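Chemist: A structural model of the following input is requested.
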Amino acid sequence: MKIKNNWGTYIVIAFALFISFIMYFVLKVQSDSKYDNDLVVEEYYKHDVHFQDEMARIQSAHDLKDKPVITVDANGVTVAFPTVFTPKEIKGTVALYRASNKKFDFQLPLSFTDSASLFIPKDKLIGGEWYINMEWKYDGRSYLTKEKVYIK
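Modeler: All right, here's what the predicted structure looks like:
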């Protein structure tokens, strides 16, 4: 007995092959550690509870007449505060986040003695996109500056 294949059989075969193709990639991404899909922020919902406070600190930083400046050059990243700030009174942290791999994330304290600038050498940073979150306090007020930079 000879089996006849009509166009409906070919459509079912095409759908089965397409679903198999998609399932192969889904399983590969889920099982291979090379495709690490971590969250950018651990404990996202706990972080989200303090969103209004974060917005207030961002607005405080935005309202400053003289703002800190983050510059990128061939040697690294420099965070410089204007001369209107007393360097010894600035306290806080600079967090550098790498969205593609959290293993490269790190934090540095903001504590100055004479000059109000912080230099991060390029050898601590790999090339690509970095998110810089600078949380700092000055004169009893809290500030938050967020910036995205690209390192070559």
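Chemist: contacts, neighbours, all on C-alpha from now
Modeler: Noted.
Chemist: Strands of this protein, start to end?
Modeler: With DSSP state E, the ranges of strands along the chain come out as 69-72, 76-80, 91-97, 106-111, 117-121, 128-138, 141-151.
Chemist: for the fifth one, packing partners?
Modeler: Read it as strand 117-121. strand 76-80 (3 or more Cα pairs under 8 Å, 6 or more residues apart in numbering; DSSP states H and E).
Chemist: same thing with the first one?
Modeler: With contacts taken as 3+ Cα pairs under 8 Å, 6+ apart, strand 69-72 sits against strand 76-80.
Chemist: can we see that at 10 Å?
Modeler: For strand 69-72, the packing partners by 3 or more Cα pairs under 10 Å, 6 or more residues apart in numbering; DSSP states H and E come out as strand 76-80, strand 117-121, strand 141-151.
Chemist: And the contacts of it?
Modeler: 77-82, 117-120, 122, 132, 134, 145-152 (Cα atoms under 10 Å, 6 or more residues apart in numbering).
Chemist: Skipping its backbone neighbours, what lies nearest residue 60 in space?
Modeler: residue 143 (5.9 Å; Cα to Cα, 6 or more residues apart in numbering).
Chemist: if I look at the one you found, how far off is residue 103?
Modeler: Taking Cα to Cα, to the nearest Å as the measure, residue 143 falls 26 Å from residue 103.
Chemist: about what we covered before: thought the residue nearest to residue 60 was touching residue 94?
Modeler: No. The pair residue 143 and residue 94 fails to qualify as a contact (Cα atoms under 10 Å) at a distance of 11.8 Å.
Chemist: Which residues are in contact with residue 87?
Modeler: So residue 87 contacts 81, 110-117, 138 (Cα under 10 Å, 6+ apart).
Chemist: PyMOL command to pick out the buried ones of the residues you listed?
Modeler: Listed next is the PyMOL selection for buried residues among these, using 16 or more other Cα atoms under 10 Å:
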select buried, resi 81+110+111+116+117
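Chemist: Second chain to compare with the first, below:
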Amino acid sequence: MMMNWGTKLVIGMGLFMAFIITLVVFMMRSDSDDLVDKDYYQKGIEYDKEYARKNQVQQDNAEPEIYVGDSLKIVFKKPATGSVRFLHPSDKKNDRTLNMETSKNNVFVLPLNETSKGHWKLILEWKSEGKEYLFEKNILIN
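Modeler: Below is the predicted model of the structure:
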């Protein structure tokens, strides 16, 4: 049985229309829209606060000095209290947050003997003299 080109064209168009209708039905039944977070407004407000705290570090020239060896040593310009967050890019289970308070000479020391080796994202959030700061840095623990 031979088909002429007109029949093949109609069959091709029918298959294409069936494909498009299938995609439309699939998209309409999908509950989630991955491009928009459910709490996007709150995240936007938080980002503004985060940006202001990062900017405050630049304005006050308050960037701490960070030394990594057997322990993590953070030297602040002024006395500080806050938190240190360790984020491990390959394993979220290793992430941890610790409270910190500087000593008399504005230094915070944290032993790293229980911290796994590798790349970490260090996030420092602290208050000093009534101002809030946020500083992020990638570090390597050997």
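Chemist: on that earlier part again, would you reformat the helices and strands packed on strand 69-72 of the first structure as TSV and include distance to residue 8 of the first structure?
Modeler: Converted to TSV, those look like this (distance: least, Cα to Cα, whole Å):
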stretch	distance to residue 8 of the first structure
strand 76-80	62
strand 117-121	64
strand 141-151	52
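Chemist: Give me the buried subset of the contacts of strand 69-72 of the first structure.
Modeler: Listed as buried from the contacts of strand 69-72 of the first structure are 77-81, 117-118, 122, 132, 134, 145; burial here means 16+ other Cα under 10 Å.
Chemist: Go through the helices and strands packed on strand 69-72 of the first structure and name the closest to residue 14 of the first structure.
Modeler: strand 141-151 (43.7 Å; Cα to Cα).
Chemist: The residue nearest to residue 60 of the first structure -> the second structure?
Modeler: Using TM-score structural alignment, the partner of residue 143 of the first structure in the second structure is residue 133.
Chemist: quick one: contacts for residue 102 of the second structure?
Modeler: 74-76, 78-82, 108-109.
Chemist: same check, this time on residue 141 of the first structure
Modeler: Counting by Cα under 10 Å, 6+ apart, residue 141 of the first structure has contacts 57, 60-61.
Chemist: what does residue 122 of the second structure give?
Modeler: So residue 122 of the second structure contacts 66, 84-88, 97, 135-140 (Cα under 10 Å, 6+ apart).
Chemist: what residue is smack in the middle of the second structure?
Modeler: Residue closest to the mean C-alpha point of the second structure, counted by Cα atoms, centre = their mean, is residue 87 at 8.8 Å.
Chemist: Next one: it from residue 97 of the second structure, what distance?
Modeler: 9 Å.
Chemist: what's the overlap in contacts for those two?
Modeler: With Cα under 10 Å, 6+ apart, residue 87 of the second structure and residue 97 have common neighbours 122-123.
Chemist: Which residue in the first structure aligns with residue 9 of the second structure?
Modeler: Using TM-score structural alignment, residue 9 of the second structure has no partner in the first structure.
Chemist: Would you mind listing the residues in contact with residue 9 of the second structure?
Modeler: residue 15.
Chemist: Let's verify it: helix, strand, or coil?
Modeler: helix (DSSP: H, G, I helix; E, B strand; the rest coil).
Chemist: mind checking how far it is from residue 79 of the second structure?
Modeler: 77 Å.
Chemist: quick one: residue 126 of the first structure and residue 104 touch, right?
Modeler: Yes. The pair residue 126 of the first structure / residue 104 is scored as a contact, 8.3 Å apart, by Cα under 10 Å.
Chemist: what residues do those two have in common as contacts?
Modeler: In contact with both residue 126 of the first structure and residue 104: residue 98, using Cα under 10 Å, 6+ apart.
Chemist: How far does stretch 62-76 of the second structure sit from its chain's centre?
Modeler: Relative to the chain's own centre, stretch 62-76 of the second structure is displaced by 22 Å; criterion: Cα atoms, centre = their mean, to the nearest Å.
Chemist: how close does the equivalent of residue 109 of the second structure over in the first structure sit to residue 72 of the first structure?
Modeler: Using TM-score structural alignment, the equivalent of residue 109 of the second structure in the first structure is residue 119. Remark: distance between residue 119 of the first structure and residue 72 of the first structure (Cα to Cα) = 10 Å.
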